[in-house]
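K.L.:
Need the 3D shape of this:
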Amino acid sequence: MSRPRISSRTQAERLAATRAALLKEARAIFATAGYEAAATEEIVKRAKVTRGALYHHFRDKRDLFEAVVEEVARGIATMIDDTAVPARTPLETLVEGMRAFLDACLDPAVRRIYLIDAPAVLGWHRWREIDAPHGVRSLREGIAAVLEERPDPALAIEPLTFLLSGASNEAALWVAEAKDEKAARRAMDRALGELIERLFAPSRSPRARARV
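P.N.:
Just a heads-up that it's a prediction; the model follows:
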């Protein structure tokens, strides 16, 4: 006689709870200690699971870290999308989305995991693969919406996406490392608004574009 289906659902729920506990504690430890110093023994202890449970869900510490990075990437994208929704124009949506990215990355845990350790541990190629459907996707959609409203043959979506993505990463690190973070953030917000407005300004002449 086969077991009731509820048993398999309960088992699935237990597995999901174990994975969630591992990700939660791993994220906290990776954020405070950094990847290199983080110990799987401590992660297992805090999650109150066995080492066997850890290796049931993840191949090794790097695999666990990659899952944490993916979780962080989803959180950043959600914050960007939620913040940008109320904006009135595509240009405002783009600016607010980029500011939301800065907000997310000024969280020390996000910054340590996503901007500092992730590229070093996973490599730039893998890190960009993880970011592609999240932060990069949101930025690309924002740029595409602006260019649809303000067509400019001198500007292409793909190069602009990675140009502004790199600028956003550096901006987040610069603000975080400033002696006066609040003042640095205000200065960055002003610079960001001016940069985007001038970049997509419809009044620029073709000759002026060529000099930029």
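
K.L.:
okay, CA-based contacts and neighbour counts for the rest of this
P.N.:
Will do.

K.L.:
Which residue ranges of this protein form helices?
P.N.:
Taking DSSP state H as the criterion, the chain carries its helices at 5-33, 40-47, 51-57, 61-84, 90-105, 108-110, 118-122, 124-131, 137-149, 157-177, 181-199, 206-211.

K.L.:
Give me the distance from the second one to the chain's centre.
P.N.:
A distance of 25 Å separates the centroid of the chain from that of helix 40-47, by C-alpha atoms, centre = their mean, to the nearest Å.

K.L.:
contacts for it?
P.N.:
Contacts of helix 40-47 from elsewhere in the structure, counted by C-alpha atoms under 8 Å, 6 or more residues apart in numbering, are 18, 21-22, 24-26, 29, 50-51, 54, 61.

K.L.:
One more, please, to line up against the first structure:
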Amino acid sequence: MGRRALMMEETRARLIRTARKAFAEKGFAAASMDELTAEAGLTRGALYHNFGDKKGLLRAVIEQIDAEMLARTGLVRDRAASRWQSLLDEGAAYIEMALEPEIQRIMLLDGPAVLGDPSQWPNQMACLRTTTQALQALIDDGTIKPVDAEAAARLLNGAALNASLWVAASKDPAAVLGKAVEAFRLLAGGLLNQAAA
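P.N.:
Below you'll find the predicted structure:
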């Protein structure tokens, strides 16, 4: 990578790092572009050049956080005793992350308000493919009932996402979390073959 490309990557990284902190502490609406760029030691032009606008910067921050969340749920999946348990644990872990202030504010409150329906974000489509593949493997080995894997993946992912949004927006997130995870596990359990249950 050339010197110019390295400088551009560093500029992007500084803007994302600074914005992530500001969005988590102040929220998207209250985070000033002038303060963001000053804190990063850059100009507004650098922000516009790299991200188009503040909304583009939020999208980049969300992509970074989402990649971290995906890595964390992947670790949960890898530790599970079975494919079925990994599916349940991964969904529960995703919902539990809604208790974390940064994820709550940026991913679950400001992100949907600014960028629209999170189920349509590119990262959700990648997650959908992974869940569909996991469900197809569970269908193939007889763990779950024969069902359209994509339809089941959309419903399970939607349940986890909506549970997370509910936890994040509630007045008592910790109390809502237990109810949300229990309901998610029970809903998913409806897919199990009687012999596997």
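
K.L.:
Drop the TM-score for these two in here.
P.N.:
Remark: TM-score between the superposed chains equals 0.84 [TM-score structural alignment, normalised by the length of the second structure]; 194 aligned residues with a C-alpha RMSD of 2.4 Å.

K.L.:
returning to what we had before: list only buried entries from the contacts of helix 40-47 of the first structure.
P.N.:
The neighbour-count test (16 or more other C-alpha atoms under 10 Å) marks 18, 21-22, 24-26, 29, 54, 61 as buried among the contacts of helix 40-47 of the first structure.

K.L.:
Tell me which residue of the second structure matches up with L54 of the first structure.
P.N.:
Under the alignment by TM-score structural alignment, L54 of the first structure pairs with L47 in the second structure.

K.L.:
Enumerate every residue touching the most centrally placed residue in the second structure.
P.N.:
Residue closest to the average C-alpha location in the second structure (C-alpha atoms, centre = their mean): D66, at 4.4 Å. Applying C-alpha under 8 Å, 6+ apart to D66 of the second structure gives the contacts N123.

K.L.:
What residue in the first structure is paired with it?
P.N.:
Using TM-score structural alignment as the criterion, the counterpart of D66 of the second structure in the first structure is A73.

K.L.:
distance of D89 of the second structure from V61 of the second structure?
P.N.:
When C-alpha to C-alpha, to the nearest Å is the yardstick, D89 of the second structure and V61 of the second structure sit 26 Å from each other.

K.L.:
Compare those two (neighbour count), which wins?
P.N.:
V61 (24 against 20; other C-alpha atoms under 10 Å).

K.L.:
ok, now how distant is the more buried one from A153 of the second structure?
P.N.:
Applying C-alpha to C-alpha to V61 of the second structure and A153 of the second structure gives a distance of 26 Å.

K.L.:
How about A81 of the second structure?
P.N.:
According to C-alpha to C-alpha, A81 of the second structure and A153 of the second structure sit 21 Å apart.

K.L.:
Specify which residue of those two has the higher count of neighbours.
P.N.:
Residue environment comparison for A81 of the second structure versus A153 gives the larger neighbour count to A153, 21 against 9, counting by other C-alpha under 10 Å.

K.L.:
What's the separation between that one and G116 of the second structure?
P.N.:
According to C-alpha to C-alpha, A153 of the second structure and G116 of the second structure sit 21 Å apart.

K.L.:
ok so, going back, most tightly packed of the helices of the first structure?
P.N.:
helix 90-105 (a mean of 22; mean count of other C-alpha atoms under 10 Å).

K.L.:
residue range for it in the second structure?
P.N.:
Alignment of helix 90-105 of the first structure against the second structure: residues 83-98, by TM-score structural alignment.

K.L.:
Residues contacting the matching stretch, please?
P.N.:
Here stretch 83-98 of the second structure makes contact (C-alpha under 8 Å, 6+ apart) with 69, 73-74, 76-80, 103-104, 108, 131, 134, 138, 143, 157, 160-161, 163-165, 167-168, 177, 180-181, 184-185, 188.

K.L.:
For R51 of the first structure, which non-adjacent residue is spatially closest?
P.N.:
Excluding the flanking residues, the one nearest R51 of the first structure by C-alpha to C-alpha, 6 or more residues apart in numbering is V44, at 6.2 Å.

K.L.:
Quick one: map that neighbour onto the second structure.
P.N.:
The equivalent of V44 of the first structure in the second structure is T37 (alignment by TM-score structural alignment).
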